[in-house]
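Participant: this one's sequence-less:
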């Protein structure tokens, strides 16, 4: 029986809650993964300029036979583009590689000390006004910078950030929800560490599921959260899809809430100050 894909819908976007993350897939593997995911029923694909796979993502979409308007496509502009003009040039190149007239969500991938925030956000808004990005947002912004971005009042729709059962992002969610924004969780399985947690394994046994599925189901239980786990194989893509069938009860949610929530797995040298940035 087919799984019904839940959707997050706000005034600014309509996003399937489970998507396919494509980092760090490249070449033919990436194209096959995109085609395969779309054949299984995925309708949300996530890529980025920095991933070096936009052409393969676009080829996978084109080869899938799924109508472009049925697919929610996100791409992200790398952090070395500090202003609206640089973002526009990079986005033009991204659209060419993706071979699509628009993306559904365009994000600034990471903040940098050189970022001219107001100008960059106005650049995103201008691209949206042209219809080439249906929604805009940011990625890897810490709370203080996220508030500044929201205060710029350009109609941001989403924040993409590391989020999983081992990392507390409630502060960011407390900012996003009142602003009418959604959170897209990357690394939702904590770089493979979440399924190793005995508590998640115990809950998985109770539901006849895998610990990875429980980790994804926990995110699905959070208001305003979507996720983009990377999955190259059809087996893993199906496993992730089947997480949609799991409903965790109050006891499960309490047990997962009690897990340590201070484990960050994506923290490059150029990352912002997560607590104070």
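Facilitator: Received, thanks. Computed from a predicted structure; not experimentally measured.

Participant: from here on, contacts and neighbour counts on C-alpha atoms
Facilitator: OK.

Participant: now the helices: where do they sit in the stretch 101-250 of the chain?
Facilitator: In the stretch 101-250 of the chain, the segments counted as helices under DSSP state H, counting those that start in this stretch are 117-129, 143-151, 170-176, 198-207, 211-220, 234-242, 250-257.

Participant: out of those helices, nearest to residue 91?
Facilitator: helix 117-129 (8.9 Å; C-alpha to C-alpha).

Participant: in that closest one, what counts as buried?
Facilitator: Along helix 117-129, the positions that meet the burial threshold by neighbour count (16 or more other C-alpha atoms under 10 Å) are 117-128.

Participant: how about stretch 202-222?
Facilitator: Burial within stretch 202-222, assessed by neighbour count using 16+ other C-alpha under 10 Å, is assigned to 202-204, 209-220.

Participant: closest to residue 240 among those?
Facilitator: Within the buried residues of stretch 202-222, proximity to residue 240 (C-alpha to C-alpha) peaks at residue 213, which comes in at 6.1 Å.

Participant: surely that closest one meets residue 240?
Facilitator: Yes. Counting by C-alpha atoms under 8 Å, residue 240 is a contact partner of residue 213 at 6.1 Å.

Participant: residue 241 - how many residues pack around it?
Facilitator: The criterion is other C-alpha atoms under 10 Å. On that basis, residue 241 has 22 neighbouring residues.

Participant: please disregard the earlier target; I meant residue 34.
Facilitator: 31.

Participant: all strands of the protein, in order?
Facilitator: 7-9, 14-16, 20-21, 44-46, 72-77, 105-108, 136-139, 158-162, 182-186, 225-227 (DSSP state E).

Participant: which other helices and strands contact the third one?
Facilitator: On a contact count with 3 or more C-alpha pairs under 8 Å, 6 or more residues apart in numbering; DSSP states H and E, strand 20-21 meets strand 44-46.

Participant: ditto for the fourth one
Facilitator: Packing contacts for strand 44-46, counted by 3+ C-alpha pairs under 8 Å, 6+ apart, involve strand 20-21, strand 72-77.

Participant: and those strands: which comes nearest residue 92?
Facilitator: The closest approach between residue 92 and any of the helices and strands packed on strand 44-46, judged by C-alpha to C-alpha, belongs to strand 72-77 at 10.5 Å.

Participant: if we can go back for a sec, reformat the strands of the chain as TSV; add mean neighbour count and distance to residue 174.
Facilitator: Written out in TSV, the entries for the strands of the chain read as follows (neighbours: other C-alpha atoms under 10 Å; distance: least, C-alpha to C-alpha, whole Å):
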stretch	mean neighbour count	distance to residue 174
strand 7-9	15	17
strand 14-16	19	20
strand 20-21	24	25
strand 44-46	23	24
strand 72-77	24	23
strand 105-108	26	20
strand 136-139	24	16
strand 158-162	24	12
strand 182-186	25	11
strand 225-227	26	12
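
Participant: another structure for you, compare them:
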């Protein structure tokens, strides 16, 4: 009997599972806090599968699972999964073989893929966890879906200072629409009242602009025009996607968002082909 295989990415917030049924890929997402439920779901749906596992909480799952588990390097798995998705979606001809991967999860990690090799370029503590934390501090909201809804209806730019605001009496040397200071418009804050929607919208804009700047600067240094954005933070968050796409294009690069991109790590673990780590 053929052995069943699973790819599992156990992240700090969510666990992503990929598997195949015939010619089709299936995707499932569960909170990592419910790690016992993840293990139970796998045991109840598969008969003694081989599990290829990755992610920051992979060690925790390994301790709980009685099934065969093979751990895969997280960065290698993520980049392999992104490349596979680009090929499947017919996008590799547009990105080229050299592209950046900006993975926005709880925090943000940036990678450079060059053919069959990869290198982690850097990262930031600004990510989905920042969205949840700052939204809670500013508004008291801690439900992710509610935060998304509120943020889509706000005017966060009113809390910021733009380049155009600074160069108010002359032509600015760069686009006046660029943000010069997130949450920097203190004088306006003192004079006006702002809603929950406005505060969360401003947080979303700050996160989007920050992670875009990192990815674009890395792309410039490594001479590629393509930045692929992935991560569960983008799931159902069109506002964040729009900010990042617009800001990436304003900086002269091309932004790509992959369907099922948040499953890149799990897909790469499933495939387990083994990208080579590049020496830049």
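Facilitator: Sure, I can see it. Owing to the predicted nature of the structure, the values given are computational and were not obtained by experimental measurement.

Participant: superposing both, give me the TM-score.
Facilitator: Here the TM-score of the superposed chains, computed with TM-score structural alignment, normalised by the length of the first structure as the reference length, equals 0.28; 145 aligned residues with a C-alpha RMSD of 6.9 Å.

Participant: ranges for the strands of the stretch 151-280 of the second structure?
Facilitator: All strands of the stretch 151-280 of the second structure, identified by DSSP state E, counting those that start in this stretch, fall at 161-162, 179-181, 226-230, 254-257, 276-277.

Participant: near residue 199 of the first structure, how many other residues are there?
Facilitator: A count of neighbours around residue 199 of the first structure, defined by other C-alpha under 10 Å, yields 16.

Participant: hmm, back to that, of all the buried residues of helix 117-129 of the first structure, which two lie farthest apart?
Facilitator: Between any two of the buried residues of helix 117-129 of the first structure, the greatest separation by C-alpha to C-alpha is 16.6 Å, found for 117 and 128.

Participant: turn the buried residues of helix 117-129 of the first structure into TSV, including distance to residue 150 of the first structure.
Facilitator: Output for these, formatted as TSV (distance: C-alpha to C-alpha, whole Å):
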residue	distance to residue 150 of the first structure
117	11
118	10
119	14
120	13
121	10
122	12
123	15
124	13
125	13
126	16
127	17
128	16
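
Participant: just the strands of the stretch 151-280 of the second structure: most buried one?
Facilitator: Among these, strand 226-230 has the highest mean neighbour count (mean count of other C-alpha atoms under 10 Å), at a mean of 25.

Participant: buried set for whatever helix or strand residue 150 of the second structure lives in?
Facilitator: Per DSSP states H and E, residue 150 of the second structure falls inside helix 144-152. Of the residues in helix 144-152 of the second structure, 147-152 count as buried by neighbour count, 16+ other C-alpha under 10 Å.

Participant: which helices and strands sit right next to that helix?
Facilitator: If you count contacts as 3+ C-alpha pairs under 8 Å, 6+ apart, helix 144-152 of the second structure packs onto helix 128-139, helix 196-221.

Participant: ok and the shortest one relative to helix 144-152, angle-wise?
Facilitator: Here helix 128-139 of the second structure runs at 70 degrees with respect to helix 144-152, directions being taken by axes from the mean of the first three to the mean of the last three C-alpha atoms, to 10 degrees.

Participant: between helix 128-139 of the second structure and helix 196-221, how many degrees?
Facilitator: Our comparison of helix 128-139 of the second structure with helix 196-221, counting by the same axes, to 10 degrees, yields an angle of 150 degrees.

Participant: who are the packing partners of the one helix or strand residue 110 of the second structure maps to?
Facilitator: Per DSSP H and E, residue 110 of the second structure falls inside strand 108-114. Of the remaining helices and strands, those touching strand 108-114 of the second structure by 3+ C-alpha pairs under 8 Å, 6+ apart are helix 74-88, strand 98-104, strand 117-124.

Participant: tell me which two in the buried residues of helix 144-152 of the second structure are the farthest apart.
Facilitator: Across the buried residues of helix 144-152 of the second structure, the two lying at the largest distance from each other (C-alpha to C-alpha) are 147 and 152, at 8.6 Å.

Participant: sorry, back to before: tell me which of the helices and strands packed on helix 144-152 of the second structure sits most buried.
Facilitator: If you average neighbours per stretch using mean count of other C-alpha under 10 Å, then among those it is helix 196-221 that wins, with a mean of 21.

Participant: run through the neighbouring helices and strands of it.
Facilitator: For helix 196-221 of the second structure, where contacts count as 3+ C-alpha pairs under 8 Å, 6+ apart, the packed elements are strand 98-104, strand 117-124, helix 128-139, helix 144-152, strand 226-230, helix 238-250.

Participant: including distance to residue 220 of the second structure, could these go into CSV?
Facilitator: What follows is these, written out as CSV (distance: least, C-alpha to C-alpha, whole Å):
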stretch, distance to residue 220 of the second structure
strand 98-104, 10
strand 117-124, 12
helix 128-139, 25
helix 144-152, 30
strand 226-230, 10
helix 238-250, 11
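
Participant: between the ones you listed, which one is closest to residue 166 of the second structure.
Facilitator: When these are ranked by distance to residue 166 of the second structure, counting by C-alpha to C-alpha, first place goes to helix 238-250 at 19.2 Å.

Participant: report the angle between that closest one and helix 144-152.
Facilitator: Using the same axes, to 10 degrees: helix 238-250 of the second structure against helix 144-152 is 50 degrees.

Participant: could you pull out the buried residues of the helix or strand containing residue 43 of the second structure?
Facilitator: When secondary structure is defined using DSSP H and E, the element that contains residue 43 of the second structure is helix 35-45. By neighbour count, with 16+ other C-alpha under 10 Å as the criterion, the buried positions of helix 35-45 of the second structure are 35, 38-39, 42.

Participant: what of stretch 83-94 of the second structure?
Facilitator: Neighbour counts using 16+ other C-alpha under 10 Å place 83-86, 92 of stretch 83-94 of the second structure among the buried residues.

Participant: so which of those residues would you say is closest to residue 215 of the second structure?
Facilitator: Checking the buried residues of stretch 83-94 of the second structure against residue 215 of the second structure with C-alpha to C-alpha, the nearest one is residue 83 at 17.2 Å.
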